[in-house]
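A.B. asks: Pasting the sequence and the predicted coordinates here, then a few questions.
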Amino acid sequence: MGLKIVERIDKDLQVLIPGFMDITHKEIKDLEQALVLGDMSVAARIGHNIKGSALNYGFVHLGDIGRRIESSAAQNRHKKVQAELEMLKDYVDRVEVTFV
C-alpha cells in the first residue's frame, strides 16, 4: 500500500462523507460493469458523476480522476478508462480525510 492521499474537507460535511464514500464504492462497481459490457456512454456518465460530486464535497484528486474517466470514455478509450478505474480504486484505498 502506498502513502495516504490526504483530502482536506470542510468539517460541516463530516456527517455526509460516509454516504458519499458508499456511493463512490457503488460507482466503482458500476464502472467495472460498464467496462465489461463495453458501454462507454455509461462509463462517461459515471466519470461525470464522480467528478461533479467529488468536487462539490472538496475531493480534488477524486474529481480529477472522474474528469479523466469521463473524457477517456467519451473518446472511446477503453484501456485508458480501465487504467483510470485502477487509479480510482487505489485512491479509495489510500484516501484519508482531514476535516478543517
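C.D. replies: Arrived safely.
A.B. asks: C-alpha from now on. contacts and neighbour counts both.
C.D. replies: Fine.
A.B. asks: Please spell out which residues along the helix ranked longest in the chain are buried.
C.D. replies: Secondary structure of the chain per DSSP state H: the longest helix is helix 17-37. Neighbour-count burial for helix 17-37 flags 24, 27, 28, 31, 32, 34, 35 (criterion: 16 or more other CA atoms under 10 Å).
A.B. asks: second one coming, line it up with the first:
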Amino acid sequence: MTMDELLHDPEFIELIKQYIDYLKSSVLEINTKLANGEYHDVMKFGHNIKGSGGGYGFMELTDLGKALEIAANDENKEECQKYLDLIEKFVQDKN
C-alpha cells in the first residue's frame, strides 16, 4: 500500500489517532523529566519518535525527534524545550 492508500484505511487512521494520543501524554511526561534534568529519558523519547514518526507519514516529527535527541544528548535545556514545544504544537495541529 502507498501512504496515500493508508491514509484512507480506517485501521491505519485509528493507529494514527492512538499514536497522537501517545504523543500528547508523553510530551507532558517528558516536559516534567526535562524540568528535573532527566536528559536520558528526554533523549530516549526523541530517539523513539525519530524512528516512529516516519512510519505514520510524519517526516516532520522524525526531524523534530532527531533534533530533540541531539539537544538532550548535549544537555541543552533551552533547545530541548524548543523542540518539545514544536512537538506539542505538531500534536495539537493533528487533533
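C.D. replies: Sure thing, it's come through. The model shown is predicted, which means the values in this text are computed figures rather than measured ones.
A.B. asks: Any idea what the TM-score is?
C.D. replies: Overlay of the two chains. TM-score (TM-score structural alignment, normalised by the length of the second structure): 0.83; 89 aligned residues with a CA RMSD of 1.8 Å.
A.B. asks: coming back round to it: next structured bit after the longest helix of the first structure?
C.D. replies: Toward the C-terminal end, the helix or strand that comes next after helix 17-37 of the first structure (DSSP states H and E) is helix 40-57.
A.B. asks: Check the mean deviation of that following helix from the second structure.
C.D. replies: Following the fit onto the second structure, the mean deviation recorded for helix 40-57 of the first structure is 0.9 Å by mean CA distance after the TM-score superposition for the first structure.
A.B. asks: List the contacts of that helix.
C.D. replies: Outside helix 40-57 of the first structure, the residues that touch it by CA atoms under 8 Å, 6 or more residues apart in numbering are 9-10, 13, 24, 27, 30-31, 34-35, 60, 62-74, 76, 78, 81.
A.B. asks: let's see 6 Å
C.D. replies: 31, 34, 62, 63, 66, 67, 69, 70, 73, 74 (CA atoms under 6 Å, 6 or more residues apart in numbering).
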